[in-house]
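S.K.: Prediction below, plus the sequence it came from.
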Amino acid sequence: MNFDSYEKLGLNKKLDREVIVNGRSNNEPRDTSGDVNYHPCLESYKQEGVLEGNLVYFKDWSETEIFGGTQRDISVYIPDTSNTKDLKLIVLQDGDSYKNENGPVRAISVFNNLLYQKRIDPFAAIFVMPGRPMGMKVNAPGEKRRPEAHRQRSVEYDSCDDRYLRFMKGELIPFVSDNLDLNISDDPLNRLLIGMSSGGICAFNAAWHDPDSFGNVISHCGSFTNIRGGHNYPSIIRNTERKQIKAFLQSGKEDLNNIYGNWPLANKQMASSLDYAGYDYRFEFGVGSHSLNHGGSLFAESITWIWNS
């Protein structure tokens, strides 16, 4: 297709989230009634006698050239173990949503319980937030993300290039391992990327660009839609030689349906393409909305499936 046709069809346009088309917008009320069917998994509750890992915080971290002019909060989970050689690694995008001890996932308690029960080998986990412009304060709980921060998150998470991959490999992980003296495994089978919505496609996209560095993905309500080109992945998966990626996808019938696309359909397309191309994958499609409720109910199960099945 030549550029004139590309432009004539409007394929060069980047739709702002506030735009109204055909009387429809991305800000329409959403049906979340299906979320009542899901509750945090059993492993998300603190158990007496379970040893707890340590959590180290890096606030307003800005040591990045790839996303220069941004700052972000990082939290690192370090397991309570003497075996710190070749630690497995989990990187969670929108980390605070997963870390929230009153949220639908409560990842810290899940990690503590899984390790205490010896259901998975020791690992470190990086909870990383998307960047925000320098000097911008963190949103208060429940506060809508500021437009500049929303755009930066989309640039980092929705873009289908390799910048976020290079950010993790060349800046984030070396910073964490050097500052905390962690010996993190280089084996892609020992590395897991997790994300919700745009964080979901971010996780898959990074693994796709370099499966020799990241071999496992958990995507909750992944945005495989036309925000910044992610809707192309189902066809790309079908016509590309299979890569060594193991993927757990989750969506639901009340997931988003807006100007960018239909999330339930997009995730079904992803699952179909992964199946067609012979990938080791699992797809959980429920009745929930664009939230972490369903994914949280399966959180411990999904991690053990990635590393034990």
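M.R.: Arrived safely, thanks for sending.
S.K.: alpha carbons only for contacts and neighbour counts from here, please
M.R.: Will do.
S.K.: wait, what's in contact with D161?
M.R.: N205 (CA atoms under 8 Å, 6 or more residues apart in numbering).
S.K.: For my notes, confirm it occurs in a strand.
M.R.: No. Under DSSP: H, G, I helix; E, B strand; the rest coil, D161 falls outside any strand and is assigned coil.
S.K.: any idea how far it is from I184?
M.R.: Distance of D161 to I184, computed by CA to CA, to the nearest Å: 25 Å.
S.K.: what sits against Y260?
M.R.: Shown in contact with Y260 (CA under 8 Å, 6+ apart): 225-227.
S.K.: Dump the residues you listed into JSON lines; add secondary structure, neighbour count and distance to T64 as well.
M.R.: JSON lines is the format used below for those (DSSP: H, G, I helix; E, B strand; the rest coil; neighbours: other CA atoms under 10 Å; distance: CA to CA, whole Å):
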{"residue": "T225", "secondary structure": "coil", "neighbour count": "24", "distance to T64": "28"}
{"residue": "N226", "secondary structure": "coil", "neighbour count": "18", "distance to T64": "27"}
{"residue": "I227", "secondary structure": "coil", "neighbour count": "20", "distance to T64": "24"}
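S.K.: Among those residues, pick out the one closest to E156, please.
M.R.: Using CA to CA, I227 comes nearest to E156 of those, at 12.0 Å.
S.K.: since we're on the closest residue to S154 other than its chain neighbours, how many residues are nearby?
M.R.: Leaving out its chain neighbours, the residue that sits closest to S154 by CA to CA, 6 or more residues apart in numbering is S198, at 7.1 Å. Using other CA atoms under 10 Å, the number of residues around S198 comes to 26.
S.K.: ok, second structure coming up, stack it against the first:
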Amino acid sequence: MSPTVPFAALPIGQRDVSYEYGPDSAIRPDVPAGTIEELHLGSSERYPGTSRKVWVHRPAGHLADAASAVMVFNDGWWYLDPDGAVRGGTVLDNLAADGVLPQMIGVFVDPGVVNVDGVPTKHRNAEYDAFDDTYASFLLEEVLPEVESRYGVSAEPMNRGICGGSSGGNAALTAAWTRPDGFGRVIAFNPSFAQMPGGNPYPELLAAEAPRPTRVFLHAAHRDLHWNERAWNWFAESLDTASALARAGYDFRLVVGDGSHSPNHGGVLLPDALRWLWAEDHTDA
């Protein structure tokens, strides 16, 4: 039986829309909180001179020795913060309690910080916007081994996902594209493909190469930056990428919302994005 979507009035104005969070984004009294372990990476081979924090989330009842699925979240604490716009740990706790995800470890990775003339400066755009395998390899060869030294982690790419928004969305898709041996599932909220050095590479690449098993949940906001301009149109670049995914036969889902370049809608979508991304059978999804 097909699902029935409840009626929701269509907002007339599109720029300042705010979406209401669902029950999976709120702490539920019947769901025990998972554990969160904070790690500090004081150095990096891939990104010399950077340091960063990483948080490892495990839901209640997690079996430490079992080979767990992994979901990496770019912008670390910003995605984990229970009072923030995304509330990733709360969402993972609730979905684990409902049994809709495989046993999963959430790995929340902050962008690197580098010292510039004595001033701590985020290395975020250098890491997230680049079209190469540096960030993906950093995750696979420097971050995940820290997790694997503590807990069982599956080595299968389709048991490893990555999520991010804006430039973090770029990094998520690029990680799966450049290291398909490491990541098989992607969530990209409001990606900023237009600002990647050299422009958005994905429409051309997707048209030229054979499809991969990668699953992609892609979100775009109709009033994203430069939405009605010829150049640097963040909304149009997301649509172009979605069109290329469709023509190439990918297992993907596109959700378009109203509003501007805001984390709100992505945060609201996260529970259902994870449900869709990790569903075993997408033939009817």
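M.R.: Here it is on my side, so go on. Owing to the predicted nature of the structure, the values given are computational and were not obtained by experimental measurement.
S.K.: Let me have the contacts of Y260 of the first structure in CSV, extended by distance to I20 of the first structure.
M.R.: Shown next, in CSV, are those (distance: CA to CA, whole Å):
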residue, distance to I20 of the first structure
T225, 17
N226, 16
I227, 15
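S.K.: Quick check: the gap between whatever residue of the second structure lines up with the residue nearest to S154 of the first structure and P197 of the second structure.
M.R.: Under the alignment (TM-score structural alignment), S198 of the first structure maps onto S167 of the second structure. The gap separating S167 of the second structure from P197 of the second structure is 12 Å, by CA to CA.
S.K.: Overlap in contacts, those two.
M.R.: In terms of CA under 8 Å, 6+ apart, S167 of the second structure and P197 are both contacted by the residues D129.
S.K.: Can you give me the distance of the equivalent of M158 of the second structure over in the first structure to V50 of the first structure?
M.R.: Aligned by TM-score structural alignment, M158 of the second structure pairs with L189 of the first structure. From L189 of the first structure across to V50 of the first structure, the span is 27 Å (CA to CA).
S.K.: and those two? which has more neighbours close in?
M.R.: More crowded of L189 of the first structure and V50, by other CA under 10 Å: L189, with 20 against 14.
S.K.: Distance of the nearest residue to that one once chain neighbours are set aside relative to Y164 of the first structure?
M.R.: Closest residue in space to L189 of the first structure, ignoring its immediate chain neighbours: G215 at 5.1 Å, by CA to CA, 6+ apart. The spacing between G215 of the first structure and Y164 of the first structure, counted by CA to CA, is 16 Å.
S.K.: can you check G69 of the first structure too?
M.R.: Distance, G69 of the first structure to Y164 of the first structure, by CA to CA: 15 Å.
S.K.: Settle it for me: which of those two has more neighbours?
M.R.: Neighbour count, other CA under 10 Å: between G69 of the first structure and Y164, Y164 has more, with 23 against 14.
S.K.: So the counterpart of G278 of the first structure in the second structure versus D181 of the second structure, what's the distance?
M.R.: Mapped onto the second structure by TM-score structural alignment, G278 of the first structure lines up with G249. As judged by CA to CA, G249 of the second structure and D181 of the second structure stand 20 Å apart.
S.K.: Repeat that for P29 of the second structure.
M.R.: Plainly put, P29 of the second structure is 39 Å away from D181 of the second structure if you go by CA to CA.
S.K.: Between those two, point out the one with more neighbours.
M.R.: Taking neighbours as other CA under 10 Å, P29 of the second structure and D181 compare with D181 leading, 15 against 7.
S.K.: surely that one meets N159?
M.R.: No. Applying CA atoms under 8 Å, one finds D181 of the second structure not in contact with N159, separated by 10.8 Å.
S.K.: Show me what D255 of the first structure aligns to in the second structure.
M.R.: In the second structure, D255 of the first structure lands on D224 (TM-score structural alignment).
S.K.: if I line the two up, what does P201 of the second structure land on in the first structure?
M.R.: Aligned counterpart of P201 of the second structure in the first structure: N232 (TM-score structural alignment).
S.K.: Can you tell me the SS state at its match?
M.R.: At N232 of the first structure the chain is in helix, as set by three-state DSSP.
S.K.: Can you report how many residues neighbour it?
M.R.: Look at N232 of the first structure: counted by other CA under 10 Å, it has 15 neighbours.
S.K.: And it, how far from N239 of the first structure?
M.R.: Distance of N232 of the first structure to N239 of the first structure, computed by CA to CA: 11 Å.
S.K.: could you show me where the strands are in the first structure, in order?
M.R.: Counting by DSSP state E, one finds strands in the first structure at the ranges 20-21, 24-25, 54-61, 70-78, 88-93, 123-128, 132-133, 191-196, 216-220, 246-254, 257-258, 261-262, 280-289.
S.K.: What range does the second one cover in the second structure?
M.R.: Counting by TM-score structural alignment, strand 24-25 of the first structure lines up with no residues of the second structure.
S.K.: Would you enumerate the residues in contact with the most centrally placed residue in the second structure?
M.R.: When CA atoms, centre = their mean is applied to the second structure, the residue found nearest the centroid is C163 (1.0 Å). Contacts here follow CA under 8 Å, 6+ apart; on that basis C163 of the second structure touches 71-74, 169, 172, 186-188.
S.K.: How about A242 of the second structure?
M.R.: With contact taken as CA under 8 Å, 6+ apart, A242 of the second structure is in contact with 218, 254.
S.K.: how about a cut-off of 6 Å?
M.R.: A242 of the second structure makes no contacts at all, as judged by CA atoms under 6 Å, 6 or more residues apart in numbering.
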